[in-house]
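> I'd like to go over a predicted model; first the sequence, then the structure.
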Amino acid sequence: MKTLGLFRHAKSDWNDARLRDFDRPLNARGRKGAGLMGLHIRDYGMRWKRILASPAVRVTQTIELAAQAAGESPPLNWDRRIYLASSPTLADILREQDGDPPTILMVGHNPGLEDLIFDLVPDDGSSPLRDIVEEKFPTATFAVLELEIEAWSDLTDSCARLLHLMRPRDLDPRLGPQIED
């Protein structure tokens, strides 16, 4: 059995049109959401043996603010392939993990993270959390999947159960989509 955490970067700033997508920072709501989710991820109680992350600015800032709020200094593995990756690419990255850590947290972007959930969790009506993801996997959302595999190299479609899903607005309604900065 393996456990996979998925954490989407927090809300980014679109105000500077000169910036490349890769270089976009977080906006004020994103900074608040990242810290709040950092506390939630800590309180969830899972010890992540490996953290894989996109090196995009909005991801690095999300991790930094989440870690500061949680009082943690997690060891990070930056992988540029995670930046805007598709679900098959993310699955390949997971399959190639050496040392077979029992838990991995992947921090990245949509639509790849959301699609990875759709690929790994069967669409058989047994997961109300999957139904929520089908509506939207908003920024700074944190999900936990339990995978029925012995090694990461065994990762295959429909091998997981979605155990946990938390969005910033679930913890603070002011961080919901109806609020503008």
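Ah, there it is.

> contacts, neighbours, all on C-alpha from now
Fine.

> so where's the longest helix in this structure?
helix 28-44 (DSSP state H).

> outside of that helix, which residues touch it?
If you take C-alpha atoms under 8 Å, 6 or more residues apart in numbering as the criterion, helix 28-44 is touched by 9-12, 62-63, 65-70, 140-142, 167-168, 171, 175, 181.

> Tell me which of those fall in helices.
62-63, 65-70, 168, 171.

> picking that back up, could you list the buried residues of the longest helix of the chain?
29-42 (16 or more other C-alpha atoms under 10 Å).

> Any chance of those in CSV with distance to residue 150 as columns?
Below are the buried residues of helix 28-44 laid out as CSV (distance: C-alpha to C-alpha, whole Å):
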residue, distance to residue 150
29, 39
30, 36
31, 37
32, 37
33, 34
34, 32
35, 33
36, 33
37, 29
38, 28
39, 30
40, 28
41, 24
42, 25
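
> Quick check: of those, which lies closest to residue 104?
residue 41 (13.0 Å; C-alpha to C-alpha).

> the helices in this structure, which residues?
28-44, 57-70, 87-95, 112-120, 128-135, 168-171.

> Check which helices and strands the fourth one is in contact with.
It stands for helix 112-120. Helix 112-120 is packed against helix 87-95, helix 128-135, strand 160-166, with contacts defined by 3 or more C-alpha pairs under 8 Å, 6 or more residues apart in numbering; DSSP states H and E.

> another one to put next to it:
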Amino acid sequence: MTCTLILTRHAKSAWDSTAPSDHARPLNNRGRHSATALGHWLREMGHLPDQVISSPSQRTRETFERMQLQSPAVFVERLYHASAEIIFQVLSEAERPCTMILGHNPGIGSFARAIAHEVPEHPRFFNYPTGATLVLEFDIARWGDLQWGSGKLVDFAIPRDLLVI
């Protein structure tokens, strides 16, 4: 059996926002367009998660909403600015074979590098920019069997590659 991970960093947020906290910071206009483009790309490529496990921040919630994936989502406080180790723990508790994790850097980028057996030859992979989305497959029957460095590369995209400018 195979489990599939879709690992997405939230889209570009509005640093000039009047939000009362980092947690409440929304997407900016580019981020909204990027999240929509990511959702279209995921549907076009057939990368449709059975479940989404997301940070509860405003920008991750907006990213999920704009992607229009029609997948059930849970918002987990542990994913707000989570380390790679916390992301690993959260994923190992997932119950569906195709799971999306939606979170923040630097943890999500560190997790992407550590969980993949091979990484994409994309020039932006190592800084995991906003909206970066990695798709990996794992030869495991359940997420509880997850091991570091075991993900097989399926796909990788960033919004800049998807948007027509």
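On my side now, so go ahead. Fair warning: this is a prediction, and the values are worked out from it, not measured in the lab.

> just to revisit the earlier point, weed out the non-buried ones from the ones in helices among the contacts of helix 28-44 of the first structure.
Buried among those by 16+ other C-alpha under 10 Å: 62-63, 65-67, 69-70, 168.

> Compile the helices of the first structure into JSON lines and extend it with columns for distance to residue 158 of the first structure.
Formatted as JSON lines, these follow (distance: least, C-alpha to C-alpha, whole Å):
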{"stretch": "helix 28-44", "distance to residue 158 of the first structure": "24"}
{"stretch": "helix 57-70", "distance to residue 158 of the first structure": "27"}
{"stretch": "helix 87-95", "distance to residue 158 of the first structure": "12"}
{"stretch": "helix 112-120", "distance to residue 158 of the first structure": "4"}
{"stretch": "helix 128-135", "distance to residue 158 of the first structure": "12"}
{"stretch": "helix 168-171", "distance to residue 158 of the first structure": "27"}
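
> Of all these, which one is nearest residue 160 of the first structure?
Among these, if distance is taken as C-alpha to C-alpha, the winner is helix 112-120, at 5.3 Å.

> Relative to the second structure, which residues correspond to the closest one?
Using TM-score structural alignment, helix 112-120 of the first structure corresponds to residues 107-115 of the second structure.

> Please apply the same query to stretch 147-157 of the first structure.
Using TM-score structural alignment, stretch 147-157 of the first structure pairs with 138-148 in the second structure.

> Identify the residues contacting the matching stretch?
So stretch 138-148 of the second structure is in contact with 1-4, 91-95, 97, 114-116, 150-152, going by C-alpha under 8 Å, 6+ apart.

> and these, which are buried?
So, by 16+ other C-alpha under 10 Å, the buried ones in the contacts of stretch 138-148 of the second structure are 3-4, 91, 94, 97, 114-116, 150-152.

> picking up where we left off before, to residue 19 of the first structure, which of the helices of the first structure lies closest?
helix 57-70 (10.9 Å).

> picking up where we left off before, could the ones in helices among the contacts of helix 28-44 of the first structure go into TSV alongside distance to residue 25 of the first structure?
Putting those into TSV (distance: C-alpha to C-alpha, whole Å) gives the following:
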residue	distance to residue 25 of the first structure
62	9
63	12
65	12
66	15
67	17
68	17
69	18
70	20
168	18
171	23
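
> Nearest spatial neighbour of residue 162 of the first structure, chain-adjacent residues omitted?
residue 145 (4.5 Å; C-alpha to C-alpha, 6 or more residues apart in numbering).

> check contacts around that neighbour.
By C-alpha under 8 Å, 6+ apart, the residues touching residue 145 of the first structure are 3-5, 160-164.

> now do residue 84 of the first structure
Each residue near residue 84 of the first structure by C-alpha under 8 Å, 6+ apart is listed here: 108-112.

> that older thread, and the two most separated of the buried residues of helix 28-44 of the first structure?
Using C-alpha to C-alpha, the buried residues of helix 28-44 of the first structure span at most 20.1 Å, a distance reached by 29 and 42.
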